[in-house]
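Colleague: Mind folding the following:
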Amino acid sequence: MCGIIGVAGSAGGTREVLLDGLANLEYRGYDSAGIAVDGGASRERNAAARGGIDVAKKEGELSALRRALVGETIDGSVGIGHTRWSTHGPPSDRNAHPHTDGAGRVAVVHNGIIENHESLRTELEAKGVAFSSDTDSEVVPHLIAEALARGADPEAAFREAVSRLDGSYALAAIVEGAGAIFAARHDSPLVLGIGDGANYLASDVPAFLEHTRDVVYLEDGEFAVLTADAWRVEDASGEPVEKEVQTVEWSAEQTGKSGYDHFMLKEIHEQPKALRGCLRGRVDELDGCVAVEGLDGLEAPAEVQFVACGTSYHAALYGAYLLGDAGVATAAYLASEYATSQPPLSPDTLVVGITQSGETADTLSALRKARGRGAETLALTNVVGSTAARECDHVMHLRAGPEIGVAATKTFSSQLVGLNLLIEELLPDASRGDVRELVSALRDLPAQVQEVLDDSRAADVVDEYFGAKSFFFVGRGVHYPVALEGALKFKEITYEHAEGFAAGELKHGPLALVTAETPVFAVVTGDGENARKTIGNVKEVEARDAPVVVVTDGVSDAAMYADSVLEIPAVHERTAPVLANVQLQLVAYHMAARLGRAIDKPRNLAKSVTVE
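Modeller: A predicted model of the protein is given here:
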């Protein structure tokens, strides 16, 4: 969601570091952007910044902020920036971050939601404080200013303000003349970048990756102070916290488009590489076994509960199907529902949180509640050092590399492959069936994905059905989650109406919506019972004049009943969903491109959803 960038020590270049950092965070989704710099280069330019802090912020895209800064001389040695995704108050210049106190001596950026902001606002207004925005965040600079007025030093004033907040926050503040950034986190991610002659902070690593790959992840309740040549982390009581400096494997080049028109298209084409990364060192075809590092002590659970949101929830449904088919009691829950319904837990329940970023607020909340009730927890995530990775009892990293596009692509494919590996670790040997066959199929999968990418007719299919009113996606068994994901990708980036269904449910209501202007995408592989029944569903919609597109391996006669065909190789039943999904990703992408949509930054959406 919202993005934070801060830099201490970039004398003479702070402004550009902040703007570039915000550009690197655009993928998170936003509706306004702003920066604040303590330098005094043009103090009289901005009436709202009557002190030494210069502030510039604009509704809309980052380009609007850049235009507003043309000819301005804002710069200095310490600064913070922010991209806002609206929660309290509509998108506008006045609601954009950073927010300041009345005198312009304090500037603050904030991710999260301050739940007690109304009572704090009422208290401050009673003391004569005038607010200039509708946001919950603005109470923070006023609380800091109030403490400064009582004689507190900047760090103490920041700590005092934070102590009064309820809710979730990643906060960064600068105070006129302090030469430092003060930061704190609770239920919202914040990471430090340790540089040479400058130190950084951000809500996500790509913000400063071109400057340093050495990072320190803050935990809930920790405070950080950054200056040009030093950094320190303390707990809520002020005691020093020893932090490990980690080196991120990603490079700045990996987060670029590499010549592709969009990050999404690049990441779709990176899937062979991503899957190789997920599999590397974890499968042994000679011995026909799977071994995932870090999971050695994980015993076979009596029950598994998956918690996830959005695309990750579709992966959870896939995992639940595989485990259920192996005789393990399994359920997949939307994390937002799990956190409030609290399904029964047995002493041997394993709760698996699937989250691309490792920072998804609903999933973290579900995992924390499960752990608080005595469950063992495991995170399946792509981000090393993320909150989920640090807090769970076990973690399995996807190793898919950075994903910038808001619509998840390579991470979903990696989640499906990762779940296959995880399940082989969880199940006792007697339940595994022919692991050697699966290991061989997983080894071949990256090359098969490349084959689909090279030969796909998705762009031609889009040409055939451009202008249709609605789009349905159907599948059975392991292809039901793929149908849901295909519809989600389509609606996310095309803004057209799309729905995914279990194929057998068409006749229980959705057929009422089927017309000649409703293309139906059906996933059919193999020639087993699921394939035969799905072909029956294809005939049902065909009888109602709906055009049919089948994604098929050609093993069955599904193509005979289709108006268009998207082919995939005939493969193992557990890897076929990955290939079918690639075809549907390409359909969504090409339709969105035809429609001229903002593919990497779809409206109203964010890459990392860090509020519940």
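Colleague: contacts and neighbour counts: CA atoms only from here.
Modeller: Will do.
Colleague: Give me the distance from the helix or strand hosting His142 to the chain's centre.
Modeller: Assigned by DSSP states H and E, His142 belongs to helix 139-149. Chain-centre distance of helix 139-149: 33 Å, with CA atoms, centre = their mean, to the nearest Å.
Colleague: next one: stretch 565-576
Modeller: 28 Å.
Colleague: Same question for stretch 310-326.
Modeller: With CA atoms, centre = their mean as the basis, stretch 310-326 stands 19 Å off its chain's centre.
Colleague: Contacts for it, please.
Modeller: 306-308, 329-334, 354-356, 408, 412, 415-416, 419-420, 423, 431-432, 477-478, 481-482, 484-485, 488 (CA atoms under 8 Å, 6 or more residues apart in numbering).
Colleague: which of the residues in that stretch are buried?
Modeller: Neighbour-count burial for stretch 310-326, with 16 or more other CA atoms under 10 Å as criterion, is recorded at 311-323.
Colleague: Next, the second sequence, to be compared with the first:
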Amino acid sequence: MAGTQVVAEMAEQPAVLAAIIARRAAIHAEVRAALPQTLRGVALIARGSSDNVAVHARYLLELATGLPVSLVAPSLVTRYGFVTDMRDHLVVALSQSGRTPEIVDVAGRFADGGACVVAVTNEADSPLADVAAVTLSVGTSRELAVPATKTVTGQLALVTLLAEAAGADGALDAFTGGPAAWGQLVDAVAQTLADTDPLDAAVALLASKGSGIHLARGLTYAAALEGALKAKETTRGIHEGFSSADFLHGPLTVASPEVVVVAYGATGPVLVDVAETARAAVALGSPVIGVGHPDVAAGIDGAIGVPTPQGLGEALAVIPLVVRGQQLAIRTTLALGSDPDAPQGLNKVTATH
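Modeller: So this is what the prediction gives:
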């Protein structure tokens, strides 16, 4: 039956997250033992869904370390021969399979240049793990459906733990919600998966339109990027993820009655920004789906609310938001009569170099 595999893998997410959270202290200790004594810089290497996780990691690592964090352009290394001194740098290489050639190649070259490479992957026994000083594994069975689900939310949890380890004790508690929020995360994801009634109207709207704009900002930005990626790779519709601030700088003009806006929000300093941007799109005719906090679409006539449990800090609230994006994409694909397990033209591992 269409979608059987991806739905089963989505259902594993609470158990996967629970196992990661149980390793929280051990992960902190392992990362701290490997970090340079004086950290000079932080860089991230990723593609695809892992690139969206890397965006989240960038925000958190900048908050935790007080250092600018860069997203590496892999082609500069693999195609242009760029070499730099990476001593006293933390390099985080993200790949669900651990087998994407360019990610492995760049991570290996940076390790040779003196970097402390941390691999964030599902495959603890992989070429990427072989070049890393520390491997943070999602620790689940192999993901078979092409759309990544449990490995994405697992990676989001792992990079949050990594950022906690890279900073001073408690430096990110204001953004995660602290130990209590980690204790609530598994139930929040389980509740999100079980609460399917609010999805029906949102899926009907998405299935009736050819394109969507996914909006968030700050520590929830990764949810918009990942929601758009899941939607485009499964429905084959045109979906794009934007920071709500970036969307106002030109792309707002694409808003229209045929373009759905999916706005993701959690309690925090950017919730009002996302809501205001959604209203700007409504003024040009776009219908709105508000995911997460009720205020993200409050007061918008006809807006469809798709809530998530509240009480998590933004850095963890992004995970239930990503789960909602998965649900919307998979259910919309099924409503369109396609199979989200195996989207046309895609493979599980994309071998870019």
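Colleague: care to give me the TM-score?
Modeller: Scored against TM-score structural alignment, normalised by the length of the second structure, the superposed chains reach a TM-score of 0.91; 346 aligned residues with a CA RMSD of 2.3 Å.
Colleague: Look up how far Thr153 of the second structure lies from the spatially most central residue of the second structure.
Modeller: Central residue of the second structure (CA atoms, centre = their mean): Val53, 3.9 Å from the mean position. Applying CA to CA, to the nearest Å, the value for Val53 of the second structure to Thr153 of the second structure is 9 Å.
Colleague: ok, now Asp295 of the second structure?
Modeller: From Asp295 of the second structure across to Thr153 of the second structure, the span is 24 Å (CA to CA).
Colleague: And these two? Which one has more around it.
Modeller: Thr153 (23 against 18; other CA atoms under 10 Å).
Colleague: Report the contact partners of the counterpart of that one in the first structure.
Modeller: By TM-score structural alignment, Thr153 of the second structure lines up with Ser413 in the first structure. By CA under 8 Å, 6+ apart, Ser413 of the first structure lies in contact with Gln271, Leu275, Val578, Asn581.
Colleague: Adding neighbour count and distance to Glu299 of the first structure, write those residues out as CSV.
Modeller: What follows is these, written out as CSV (neighbours: other CA atoms under 10 Å; distance: CA to CA, whole Å):
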residue, neighbour count, distance to Glu299 of the first structure
Gln271, 26, 31
Leu275, 27, 26
Val578, 24, 28
Asn581, 23, 32
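Colleague: Farthest-apart pair in these, please.
Modeller: Leu275 and Asn581 (13.8 Å; CA to CA).
Colleague: check the fit of the longest helix anywhere in the second structure onto the first structure and give the mean distance.
Modeller: The longest helix of the second structure (DSSP state H) is helix 314-335. In the superposition with the first structure, the average deviation recorded for helix 314-335 of the second structure is 0.7 Å (mean CA distance after the TM-score superposition for the first structure).
Colleague: before we move on, back to that, out of the buried residues of stretch 310-326 of the first structure, which are inside helices?
Modeller: Using DSSP H, these in helices are 311-323.
Colleague: circling back to that earlier point, would you check the span in the second structure matched by the helix holding His142 of the first structure?
Modeller: Using TM-score structural alignment, helix 139-149 of the first structure pairs with nothing in the second structure.
Colleague: For that helix, which helices and strands make contact with it?
Modeller: The elements that helix 139-149 of the first structure packs onto, with contact taken as 3 or more CA pairs under 8 Å, 6 or more residues apart in numbering; DSSP states H and E, are strand 99-100, strand 106-114, helix 117-126, helix 154-163.
Colleague: Which one, of the ones you listed, ends up nearest to Pro569 of the first structure?
Modeller: strand 106-114 (44.9 Å).
Colleague: tell me what that closest one is packed against?
Modeller: Where contact means 3+ CA pairs under 8 Å, 6+ apart, strand 106-114 of the first structure is packed against strand 3-8, strand 78-84, strand 99-100, helix 139-149, strand 167-175.
Colleague: so the second one aligns onto which residues of the second structure?
Modeller: It refers to strand 78-84 of the first structure. The aligned range for strand 78-84 of the first structure is empty, by TM-score structural alignment.
Colleague: ok so, going back, now the ones in helices among the buried residues of stretch 310-326 of the first structure in TSV, with distance to Met396 of the first structure?
Modeller: TSV is the format used below for these (distance: CA to CA, whole Å):
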residue	distance to Met396 of the first structure
Thr311	18
Ser312	14
Tyr313	17
His314	18
Ala315	15
Ala316	14
Leu317	18
Tyr318	17
Gly319	14
Ala320	17
Tyr321	20
Leu322	18
Leu323	17
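Colleague: of all those, which comes closest to Glu391 of the first structure?
Modeller: Of these, the one sitting nearest to Glu391 of the first structure (CA to CA) turns out to be Ser312, at 18.5 Å.
Colleague: And the closest one, what's its match in the second structure?
Modeller: In the second structure, Ser312 of the first structure lands on Ser50 (TM-score structural alignment).
Colleague: which residues of the stretch 201-350 of the second structure fall in helices?
Modeller: 221-235, 244-248, 271-283, 314-335 (DSSP state H, counting those that start in this stretch).
Colleague: so where is the last one in the first structure?
Modeller: The counterpart of helix 314-335 of the second structure in the first structure, using TM-score structural alignment, spans residues 573-594.
Colleague: cool, the third one as well?
Modeller: Across the first structure, the stretch matching helix 271-283 of the second structure (TM-score structural alignment) is residues 531-543.
Colleague: how about the matching stretch: buried residues?
Modeller: Ala531, Arg532, Lys533, Thr534, Ile535, Gly536, Asn537, Val538, Lys539, Glu540, Val541, Glu542.
Colleague: same thing with stretch 370-386 of the first structure?
Modeller: Within stretch 370-386 of the first structure, the residues scored as buried using 16+ other CA under 10 Å are 370-371, 375-386.
Colleague: possible to save the residues you listed as JSON lines with distance to Val292 of the first structure?
Modeller: As requested, these are exported to JSON lines (distance: CA to CA, whole Å):
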{"residue": "Ala370", "distance to Val292 of the first structure": "24"}
{"residue": "Arg371", "distance to Val292 of the first structure": "22"}
{"residue": "Ala375", "distance to Val292 of the first structure": "21"}
{"residue": "Glu376", "distance to Val292 of the first structure": "18"}
{"residue": "Thr377", "distance to Val292 of the first structure": "16"}
{"residue": "Leu378", "distance to Val292 of the first structure": "13"}
{"residue": "Ala379", "distance to Val292 of the first structure": "13"}
{"residue": "Leu380", "distance to Val292 of the first structure": "12"}
{"residue": "Thr381", "distance to Val292 of the first structure": "14"}
{"residue": "Asn382", "distance to Val292 of the first structure": "15"}
{"residue": "Val383", "distance to Val292 of the first structure": "17"}
{"residue": "Val384", "distance to Val292 of the first structure": "15"}
{"residue": "Gly385", "distance to Val292 of the first structure": "18"}
{"residue": "Ser386", "distance to Val292 of the first structure": "19"}
